[in-house]
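A.B. asks: got a structure for you, letters missing:
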């Protein structure tokens, strides 16, 4: 599976370097004390729960960053549906290196596989519609790249990566600015002055705010936040293609199908990341 554009060499290196530094400190003393430096061994990644697998590509990066001489044989790919008992890959080489990287690799893969699995389930619920599932910025600090990567692997679309690649005027922005109209007008001026070409999304809480956002004629996406199904359907009819529509607010697998029926273009869900349970995986010597 192709990596999304935000998974850059620079970001990968930074994440792996800092994660290793956090875990090892001045040395993996358990391993250094008990396992000879010359020992060569093998281990295999065992799937212990049915899931959509994610983090294989990252696992390779982690192992090879720490020890370029480790050999990895891949049997399952990112995005593949796997079953309990499957072997995803084997790693061979320095026993010390395998042991020291074991927990970091497992932590990343368990979290990413959980997100990819939950995302895949959510996407399946809207498969027969035009509506697309988006993620949000409700991610773990420093781990965002991996969490959004897992969403991508699970089949959903990533929303903005951070605060820099899209304008999103939420309720607090609009309230501080004085109104949606003032916030949008100020934003249009700012983008022109800075020479930036960024899409503008505006959060709306009721139909009056939807009308106000439409009246600016400068909004690309109108977010329908925590609206009832009836309000959402009316809002979509009111917007009538003048902007893309995005439903947001506490959306889970249990509520998504009813929201699709309102006709929205997108459904953004933080739950596909923060509510996803970790998947049980283990690295076993053999």
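C.D. replies: Cool, the structure landed. The structure presented is a predicted model; accordingly, all values stated were derived computationally and were not measured.

A.B. asks: every contact and neighbour count from this point should use C-alpha atoms.
C.D. replies: OK.

A.B. asks: check contacts around the residue most central in space within the chain.
C.D. replies: With distances taken as Cα atoms, centre = their mean, the residue of the chain nearest its centroid is residue 148 (2.0 Å). Going by Cα atoms under 8 Å, 6 or more residues apart in numbering, residue 148 touches 135, 158.

A.B. asks: try this one next to it:
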């Protein structure tokens, strides 16, 4: 999947720099004690279980920040599927540098590959429907750029990136908005009037009787939150193409296929990022040359 837009390199560098500073603030005392200066090594990244790969940028950046001359050859690319036991990359260069970068590179690649793999399972579960799988803001603080990229590697799509990107009125917003007894439709129309025309407006509802008042305000997307399958079908029929229909809540691998078959356009799931297990990847290292005298 080389067509995937890679995460911003400046952001990746910032994340990896922070991780390296946390893991080896004053160097790697173990490698500096045990490994001779100038020793060269070859390391092979291998999969200990099948999955979808995501991690080129974080692996390459982790190694480059420790030692710019370490070489990485990827045998798979972001978004590629691999079998258990597959060799994913070959790394060669300064042994101390490889050992210092190893844990950070693996931690991030395992996390991201786990998200990509779980996302691919969700995408497969809705095959044959018109729905798309999207993520949420339930990401690891500081890692959102990477985790959202991993969702794309798994064939999913991204929701709004942050609170600054779109209006998304949830139940608490609506409760405060109408606390003074105001009419929901009129309050939403007034709110929309304060926005530039380019801003997407989404509203969450948790009952069928909220759909028409929200539709009357001319919103772009209506989220049907924690609806039963029967009510999702009714909601789709009520909206009837007048807005994008998003389903959220109770979205799991065992439920997502039935949700997609109700006719919704979008299915959002926080599980893609907050519940994805890290994929088991390992780095096997061998010393190639002795120390430089």
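C.D. replies: On my side now, so go ahead. Please read all numbers here as calculations on a predicted model, not as lab measurements.

A.B. asks: just say helix, strand or coil for residue 192 of the second structure.
C.D. replies: Each residue gets one of three states, and residue 192 of the second structure gets helix by DSSP: H, G, I helix; E, B strand; the rest coil.

A.B. asks: excluding chain neighbours, give the residue nearest to it in space.
C.D. replies: residue 201 (7.6 Å; Cα to Cα, 6 or more residues apart in numbering).

A.B. asks: give the full set of residues in contact with that neighbour.
C.D. replies: Listed by Cα under 8 Å, 6+ apart, the contact set of residue 201 of the second structure reads 166-168, 192, 219-221.

A.B. asks: that one and residue 217 of the second structure: what is the separation?
C.D. replies: 10 Å (Cα to Cα, to the nearest Å).

A.B. asks: try residue 30 of the second structure
C.D. replies: Distance, residue 30 of the second structure to residue 217 of the second structure, using Cα to Cα: 63 Å.

A.B. asks: tell me which of these two has more neighbours.
C.D. replies: Set side by side, residue 30 of the second structure and residue 217 show unequal neighbour counts under other Cα atoms under 10 Å, the larger going to residue 217 at 17 against 11.

A.B. asks: specify the local secondary structure of the more buried one.
C.D. replies: In three-state terms, and counting by three-state DSSP, residue 217 of the second structure is coil.

A.B. asks: surely residue 64 of the first structure is within a helix?
C.D. replies: Yes - residue assignment for residue 64 of the first structure, taken from three-state DSSP, places it within a helix.

A.B. asks: so residue 157 of the second structure makes contact with residue 123?
C.D. replies: No - with contact defined as Cα atoms under 8 Å, residue 157 of the second structure does not reach residue 123; the gap is 9.9 Å.

A.B. asks: quick check: neighbours shared by these two?
C.D. replies: 132-133.

A.B. asks: which ones are touching residue 229 of the second structure?
C.D. replies: Neighbours of residue 229 of the second structure in contact, by Cα under 8 Å, 6+ apart: 258-259, 262.

A.B. asks: my guess is residue 108 of the first structure is in a helix, correct?
C.D. replies: Yes - under three-state DSSP, residue 108 of the first structure falls within a helix.

A.B. asks: contact partners for it?
C.D. replies: For residue 108 of the first structure, the contacting residues are 55, 59, 146, by Cα under 8 Å, 6+ apart.
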